[in-house]
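Trainee: below are the sequence and a predicted model; questions follow.
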Amino acid sequence: MTTDANTLWYDEWASPVGVLRLVADDECLREIWFPHGRHRQLQPPHWRHAAEPLARARQQLEEYFAGTREQFDLPLRPIGTPFQREVWWELARIPYGATISYGELARRIGQPAAVRAVGAANGRNPLPIVLPCHRVIGSDGSLTGFGGGLPTKRFLLSLESRVALGDLFGVEQRAR
């Protein structure tokens, strides 16, 4: 496919949490949109529909939802401020099946007083699931805002905890 430097590819995939729109440039995954996302945008005219450029991302998401993938191995290019990108890259370090608070996330990036700014950056994460913002919860353990909605956040955390608990009992327990 011949494209110019501004072309972005998109495809839609029917996931267990609804139809996700995946967006990539010629080299990297750029965005994942939830069906009713809080920050959903209009589709720019330079976007082109094509499944092939997003096949690897779709496959890894399928494996994640099947419980067979705990880490993503995709080239990523989220667009944001330097602060937002710092927060988003730290999200990738939260272990599968674990949760941390917004305060802990702020401490991990060396800015413990920036809890609200961290929360705002987390809420603007353009690559949810892959950069797992759903693993960030309130300091009291409550589920707080999530771009895909709290039911989706609850589903993702439940999926990860079921798979992680299954590992305690071995692969045979998970297969039942």
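Mentor: Yep, that arrived.
Trainee: can we go C-alpha only for contacts and neighbour counts from here?
Mentor: OK.
Trainee: burial measure for Leu74, as a count.
Mentor: Residues near Leu74, counting by other CA atoms under 10 Å, number 13.
Trainee: surely it and Ala57 touch.
Mentor: Yes: under the criterion of CA atoms under 8 Å, Leu74 makes contact with Ala57 at 6.9 Å.
Trainee: what residues are shared contacts of those two?
Mentor: Leu29 (CA atoms under 8 Å, 6 or more residues apart in numbering).
Trainee: show me where the protein has its helices.
Mentor: 55-66, 82-91, 102-108, 115-123, 150-168, 171-175 (DSSP state H).
Trainee: so which of those helices is nearest Leu131?
Mentor: Set against Leu131 and scored by CA to CA, these come closest in helix 82-91, at 5.6 Å.
Trainee: now the angle from the closest one to helix 115-123?
Mentor: Helix 82-91 runs at 70 degrees relative to helix 115-123, counting by axes from the mean of the first three to the mean of the last three CA atoms, to 10 degrees.
Trainee: ok, and what's touching helix 82-91?
Mentor: 78-79, 105, 108-109, 118, 121-122, 124-125, 131-133, 135.
Trainee: put this beside the first:
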Amino acid sequence: MSSNEVDGPHPNADSAQATMATPVGPITVTGNGRSIVRVTWVESAEVDFSAAPPASAVSDPLLTEAMRQLHAYFNGSLTTFDLPLGLGQISAVARTVLTTLDETVESGTTVTYGELARRSGTGIPARAIGSIMGMNPLPLVIACHRVVASDGLGGYSGGRRGEGLATKRWLLEFEDALPRPLF
């Protein structure tokens, strides 16, 4: 991976979290002190932003850096994350596919499910790539939104509940991988 991959313990062991508002909904980032192990969307009702510490007040330096990089991504000044990542207990095939995605698909570009399957060298079908994208524990950081169907956007499980495809479209337009609508 472009970042230093660390396979730490289960995401809940010795974990710390920080939550931030983004243009695609609030996200929580979880770290285990050695790596970032999870990025999840949370419903606004679950988050009291007035009680959430600013990124600079987070006691875990790695989480502080992750929040700084995510903020830079959403303000358009960062296109590649440089964080130690922990993918946890996923299969070797899923790890290979996610690593291939992270290393070969840059911001502003997309890849089809079939092409990612080919690039990964795993021999799995395109349909299986979609399942792996759905289990990605680090969306945004490992940009599974950049994986599209050969005939359209495909699916996306990130974003606010029920807004997955709108979130995927927004992220791809934001990265200039899709043209923005005229109106």
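Mentor: Received the coordinates, thanks. Since the structure is predicted, the reported quantities are computational estimates derived from the model, not experimental observations.
Trainee: nearest to Leu22 of structure 1, of the contacts of helix 82-91 of structure 1?
Mentor: Pro78 (12.3 Å).
Trainee: just give me the match in structure 2 for the closest one.
Mentor: Counting by TM-score structural alignment, Pro78 of structure 1 lines up with Leu87 in structure 2.
Trainee: swap in Phe155 of structure 1?
Mentor: The alignment partner of Phe155 of structure 1 in structure 2, by TM-score structural alignment, is Trp170.
Trainee: and if you look at Leu61 of structure 1?
Mentor: Per TM-score structural alignment, Leu61 of structure 1 is aligned with Leu70.
Trainee: can you tell me how far its match is from Val29 of structure 2?
Mentor: To Val29 of structure 2, Leu70 of structure 2 is 10 Å away according to CA to CA, to the nearest Å.
Trainee: same check on Ala57 of structure 2?
Mentor: 14 Å.
Trainee: wait, Ile27 of structure 2 touches Gln17, no?
Mentor: No: look at Ile27 of structure 2 against Gln17 with CA under 8 Å: they stay out of range, at 10.2 Å.
Trainee: spit out the contact partners of the spatially most central residue of structure 2.
Mentor: For structure 2, the residue nearest the mean C-alpha position is Pro139 (1.7 Å; CA atoms, centre = their mean). Neighbour list for Pro139 of structure 2: 39-40, 145, 158 [criterion: CA under 8 Å, 6+ apart].
Trainee: need the counterpart of it in structure 1.
Mentor: Checking TM-score structural alignment: Pro139 of structure 2 goes with Pro128.
Trainee: more crowded one of Ala57 and Val29 of structure 2?
Mentor: Val29 (21 against 11).
Trainee: tell me the counterpart of the more buried one in structure 1.
Mentor: Checking TM-score structural alignment: Val29 of structure 2 goes with Leu22.
Trainee: identify the residue nearest that match in space, chain neighbours excluded?
Mentor: Ile32 (4.7 Å; CA to CA, 6 or more residues apart in numbering).
Trainee: just give the number of residues close to that neighbour.
Mentor: Neighbours of Ile32 of structure 1 using other CA under 10 Å come to 23.
Trainee: what's the answer for Glu43 of structure 2, then?
Mentor: By the criterion of other CA under 10 Å, Glu43 of structure 2 has 13 neighbours.
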